[in-house]
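Asks: pasted the sequence and its predicted model underneath.
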Amino acid sequence: MELKRVVITGLGALTPIGNNISEYWDGLVNGKSGSGPITHFDPEKFKTKFACELKNFNPLDYFDRKEARKLDKFTQYAMVASDEAIADSGIDLDAVDKYRVGVIWGAGIGGLETFQNEVLNFAAGDGTPRFNPFFIPKMIADIAPGNISIKHGFMGANYTTVSACASSANAMIDALNNIRLGYSDVIVSGGSEAAVTIAGMGGFNAMHALSTRNESPETASRPFDATRDGFVLGEGAGALILEEYEHAKARGAKIYAEVIGGGLSSDAYHMTAPHPDGNGVVRVMENCLRNAGIKPEDVDAINTHGTSTPLGDVAELKAITKVFGDHAKNININSTKSMTGHLLGAAGAIEGIASVLAMQHSIVPPTINHENVDENIDASLNLTLNKAQKRELNIVMSNTFGFGGHNACVAFKKLTE
């Protein structure tokens, strides 16, 4: 069976450094930090008092008051980003076969704030279970693609992938395979997360996963820097329209890039820590290269998982050196989490978008906030430090890993006939 080719025809983003694709890209190339003091709740008693929150996001700009009350933030974010991507794709929703249009979405946590607030309200009451009837529909992780499909009448595949921080990369790989095998013409894919909450911050603080650089939140996300002390929690969504190539060409769609492969693996090592030698990361990149039908020396850039954790950054770079050998020093390596923070289940989507836009504009966004050399990191690697670099890019890979040892890698290519 000959596999179909899959291309990207629409993009949408709602991020801590920009509330649409144009703003997001501008923030990336200019090295904008999205981190600042938490405004969603009073963080005074928390170890970490900052996060990468969305800026100037008002749900009433997108939803009426009644609808907004029925949707957790992570679903609101998903619908806003997917609406931008659908509009960007130029798809005629009246002409498309909606039985062949699906939504495959990623979320690592889902409606955490809804769950948190309902439990707190119950605990503060007299013990009578007076729960909101929308509690469960707002909270469940699969509700975001459900609402996207309901709004637009898409009747193809519809589900959520949940693999912690690899969730939306998993969603893109599932979407790729669904179209490759001829089951769908178009898939709305991506991911969303809204975990900057009391429970989210408290939980990650308890794990000692978050940076506590409260005196300088804008520089706290510092991948590969010797003084990195944990990730910065982010929120938002990214959406990509994946489309069968001939279907896109027939309707005269603009095409951002081709999705040429995806790889998956498991560390099978620890609940939250990576294998120190990056064994699972080695395997996921090898699997992606094999699935895409490309050689290591074909890769021009890698948007790393690069969370700014002491163990994770070193393990990932060790894995890159092992997979790519001498070619590793010719690759532009970066971490856009230095600007956006870590969007958990939405990370793969917004970083996939960053990879695609980097190819389109021939610019690799920087890894910002790097000040101190880490002796455990190979100095010959080009980590694209502190300033964007111009470069012709034909193939870019994007790595995303999640608690539980979940690894995903997606490969994008500049379109060739």
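Replies: Happy to help now that I have it.

Asks: C-alpha only now, for contacts and for neighbours.
Replies: Fine.

Asks: could you pick out the longest helix of the protein?
Replies: helix 73-89 (DSSP state H).

Asks: counting by contacts, list what it packs against.
Replies: In terms of contacts (3 or more Cα pairs under 8 Å, 6 or more residues apart in numbering; DSSP states H and E), helix 73-89 is packed against strand 6-14, helix 143-152, strand 186-193, strand 236-244.

Asks: out of these, deepest packed?
Replies: strand 186-193 (a mean of 34; mean count of other Cα atoms under 10 Å).

Asks: picking up where we left off before, how about the helices and strands packed on helix 73-89, which one is nearest residue 415?
Replies: Counting by Cα to Cα, residue 415 lies closest to strand 6-14 out of the helices and strands packed on helix 73-89; the figure is 8.1 Å.

Asks: quick check, residue 59 in contact with residue 68.
Replies: Yes: in this structure, residue 59 is within contact of residue 68 by Cα atoms under 8 Å, at 6.5 Å.

Asks: which neighbours do those two share?
Replies: Counting by Cα atoms under 8 Å, 6 or more residues apart in numbering, the shared contacts of residue 59 and residue 68 are residue 76.

Asks: quick one on the thing from earlier: other residues contacting the longest helix of the chain?
Replies: 9-14, 20, 59, 62, 68, 110-111, 113, 138, 143-145, 147-148, 188, 191-194, 236-241, 253-254.

Asks: ditto for stretch 407-415
Replies: By Cα under 8 Å, 6+ apart, stretch 407-415 touches 166, 169-170, 172-173, 255-267, 280-281, 284-285, 288-289, 292, 352, 355-356, 359-360, 393-401.

Asks: what's the spacing between that stretch and its chain's center?
Replies: Put simply, stretch 407-415 sits 13 Å off its chain's centre (Cα atoms, centre = their mean, to the nearest Å).

Asks: same check on stretch 151-169?
Replies: So, by Cα atoms, centre = their mean, the centroid of stretch 151-169 is 13 Å from its chain's centroid.

Asks: helices of this structure, start to end?
Replies: Counting by DSSP H, the helices of the chain are 21-29, 65-69, 73-89, 112-124, 135-139, 143-152, 167-180, 198-206, 245-250, 279-292, 310-324, 337-340, 347-361.

Asks: number of residues surrounding the nearest residue to residue 317 once chain neighbours are set aside?
Replies: Leaving aside its sequence neighbours, residue 317 sits nearest to residue 377 (Cα to Cα, 6 or more residues apart in numbering; 7.2 Å). Neighbour count of residue 377, defined by other Cα atoms under 10 Å: 16.

Asks: the one 5 residues further on too?
Replies: As a burial measure, the neighbour count of residue 382 was computed by other Cα under 10 Å and equals 15.

Asks: got a list of what it touches?
Replies: 329, 330, 331, 332, 333.

Asks: do you know how far the first one is from residue 47?
Replies: Spelled out, it's residue 329. 38 Å (Cα to Cα, to the nearest Å).

Asks: structure two is appended below for comparative analysis:
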Amino acid sequence: MTTASDRTISVTGLGLITPAGVGREATWAGVLRGRSTADQDPELKELPVGFSCRIPFMPPEQARIGGGKSWRMGQFTRLAVLAAREAVADAGFAAPGGDWDGARVAVVIGSGLAGAAHLEEQSAQFLKGGPDLVAPALIPMLISNMAAGEVALDLGAHGPSLATESACASGASALAVARDLLLAGACDIAVAGGTEAAVTPVVTTGFQRMGALSARGDEPAAASRPFAVDRDGFVIAEGAAVCVLERSADARARGHRVYARLAGVGRSTDAHHPTAPAPGGAVAESALRTALADAGLAADDIDHVNAHGTSTPLNDRAEAELIARVLPHAPSVTAPKGVLGHSLGAAGAIEAALTALTIHHGTVPPVANLTPGTLGFPLDCVTGAPRPQRVRAAVTHSFGFGGHNVVLTLTSAT
């Protein structure tokens, strides 16, 4: 049974595949540069919004799943498998069948739209030529649990395997659920994160029609500008992040490097509107305060905020008001979606991983496309260049359609 003295969870491995780069180090370097990855997208060229943030080309040695398995996987699943492999190796484990007890390893992977890209593609095939043109693997490429299922299969993980679905909070929800499993004693290691590969014509059009996307088609790299006065929407993106989590006592016993500790979790639901946040972050506030209390911290203990920061008018205003109200001492703020775009269900896991790296390296990445002169709120947003900073405790926010709010508190391992 876990006691109050060992309720912290350590982040011992990270895997990242994002528009800033393939792999943890490439992504971190790209985020530190602070330049948007948005560009014109040939697949979207006939649409009102024809740009996105895509993952860079992956050489075959990086993209290889192996074993003749890739054909049956949706792209969101492939990304999760590759990110999980990097995270597990980074944590110092030789899976599968290596130096862990697979029965004590859990997998929790979140996604917002899962295999929507394949449903769109295969629907076109069906309309073109009937049932015979539909891929036999459509269902495993489509369903949202298959990222967790294939990661577990790839790693030989026989503990609980779960998929979280809370829209753009899905990746953060996965980390929160993984922490629950570890604290409940249901596993000893959790491989958890988020993945998304849904930059398609129909999905992009859906977001455009509801007014969520930036319309800066003449200058895509300037489109995503979290907390700027002239923000006008997000840039759709893809990506994946997976973290290896262990109880801190177990991580200490192994003697492995710890990036940060997942010290607290807070969750709430707006129950206000299907897609718009509650004004002022009124209900998200309870998630933030719960995450602080769960970590045993006061508001003024927080040195840094990794904001959800979508660059949409409503979200940024509600989040800025939330930060100013609950954290009036003005901790540093960053918003990775300026560089990476919005990877939907993967975003919360990507941003949690970046928060762990911020703590580990003592460096806060800048917000792309934001200057002190264009900042629309009284926040200490990092702009222009990375800021060296000792971060003892940070929060990362994730908010999703349906009113899902997830806040994670991460603290230094030292």
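Replies: Thanks, I have it. Here the structure is a predicted model, which is why all the values come from computation and not from measurement.

Asks: quick one: TM-score?
Replies: Overlay of the two chains. TM-score (TM-score structural alignment, normalised by the length of structure 2): 0.95; 408 aligned residues with a Cα RMSD of 1.7 Å.

Asks: quick revisit: tell me which of the helices of structure 1 is the most buried.
Replies: Per stretch, and counting mean count of other Cα under 10 Å, the top mean among the helices of structure 1 goes to helix 337-340, which has a mean of 32.

Asks: that one aligns to what range in structure 2?
Replies: Aligned by TM-score structural alignment, helix 337-340 of structure 1 falls on residues 337-340 of structure 2.

Asks: average distance between that stretch and structure 1?
Replies: Its aligned residues in structure 1 lie a mean 0.4 Å from stretch 337-340 of structure 2 after superposition (mean Cα distance after the TM-score superposition for structure 1).

Asks: tell me which of the helices of structure 1 lies nearest to residue 53 of structure 1.
Replies: Going by Cα to Cα, the one of the helices of structure 1 nearest residue 53 of structure 1 is helix 337-340, 8.9 Å.

Asks: and the contacts of that closest one?
Replies: Under Cα under 8 Å, 6+ apart, the answer for helix 337-340 of structure 1 is 15-17, 28, 31-35, 52, 221-223, 234, 305-308, 367-369.

Asks: which one of the helices of structure 1 lies nearest to residue 43 of structure 1?
Replies: helix 198-206 (8.0 Å).

Asks: mean shift of the closest one relative to structure 2?
Replies: Relative to structure 2, helix 198-206 of structure 1 is 1.3 Å off (mean Cα distance after the TM-score superposition for structure 1).

Asks: where in structure 2 does that helix fall?
Replies: The aligned range for helix 198-206 of structure 1 is 201-209, by TM-score structural alignment.

Asks: give me the distance between the aligned partner of residue 179 of structure 1 in structure 2 and residue 38 of structure 2.
Replies: Counting by TM-score structural alignment, residue 179 of structure 1 lines up with residue 182 in structure 2. For residue 182 of structure 2, the distance to residue 38 of structure 2 equals 37 Å [Cα to Cα].

Asks: my read: residue 302 of structure 1 touches residue 394, true?
Replies: No: between residue 302 of structure 1 and residue 394 there is no contact under Cα under 8 Å: 11.7 Å.

Asks: ok, those two, which is more surrounded?
Replies: A count of neighbours by other Cα under 10 Å puts residue 302 above the other of residue 302 of structure 1 and residue 394, at 24 against 20.

Asks: residues contacting the alignment partner in structure 2 of that one?
Replies: Mapped onto structure 2 by TM-score structural alignment, residue 302 of structure 1 lines up with residue 305. Applying Cα under 8 Å, 6+ apart to residue 305 of structure 2 gives the contacts 331, 332, 333, 334, 394, 395, 396, 397.

Asks: the fourth one - how many residues pack around it?
Replies: Using other Cα under 10 Å, the number of residues around residue 334 of structure 2 comes to 29.

Asks: residue 142 of structure 1 now?
Replies: Residue 142 of structure 1: 22 surrounding residues under other Cα under 10 Å.

Asks: gap between the closest residue in space to it that isn't next to it in sequence and residue 246 of structure 1?
Replies: Spatial nearest neighbour of residue 142 of structure 1, excluding adjacent residues (Cα to Cα, 6+ apart): residue 160 at 4.9 Å. According to Cα to Cα, residue 160 of structure 1 stands 26 Å off from residue 246 of structure 1.

Asks: same question, residue 120 of structure 1
Replies: From residue 120 of structure 1 to residue 246 of structure 1 the distance is 52 Å (Cα to Cα).

Asks: which position in structure 1 aligns with residue 12 of structure 2?
Replies: Aligned partner of residue 12 of structure 2 by TM-score structural alignment: residue 9.

Asks: residues in contact with its match?
Replies: When contacts are counted by Cα under 8 Å, 6+ apart, residue 9 of structure 1 touches 88, 89, 240, 241, 242, 243, 248, 253, 254, 255, 256, 257.

Asks: same question for residue 37 of structure 1.
Replies: So residue 37 of structure 1 contacts 49, 50, 51, 217 (Cα under 8 Å, 6+ apart).

Asks: quick check on those: which are buried?
Replies: Among those, those classed as buried by 16 or more other Cα atoms under 10 Å are 49, 50, 51, 217.

Asks: tell me if I'm right that the second one and residue 217 touch.
Replies: Yes: contact criterion Cα under 8 Å: residue 50 of structure 1 and residue 217 qualify, at 6.2 Å.

Asks: between the two, which contacts overlap?
Replies: Jointly contacting residue 50 of structure 1 and residue 217 under the rule Cα under 8 Å, 6+ apart are 35, 36, 37.

Asks: that older thread, and the counterpart of the residue nearest to residue 142 of structure 1 in structure 2, how far is that from residue 76 of structure 2?
Replies: Structural correspondence for residue 160 of structure 1 with respect to structure 2 (TM-score structural alignment): residue 163. Using Cα to Cα, residue 163 of structure 2 is found at 13 Å from residue 76 of structure 2.

Asks: joint contacts of these two?
Replies: residue 147.

Asks: returning to what we had before: got the helices and strands packed on helix 73-89 of structure 1 as CSV, with distance to residue 384 of structure 1 columns?
Replies: What follows is the helices and strands packed on helix 73-89 of structure 1, written out as CSV (distance: least, Cα to Cα, whole Å):
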stretch, distance to residue 384 of structure 1
strand 6-14, 23
helix 143-152, 35
strand 186-193, 26
strand 236-244, 23
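
Asks: out of these, which gets nearest to residue 131 of structure 1?
Replies: helix 143-152 (18.4 Å).

Asks: helices and strands around that closest one, which ones?
Replies: So helix 143-152 of structure 1, by 3+ Cα pairs under 8 Å, 6+ apart, packs with helix 73-89, strand 101-106, strand 158-161.
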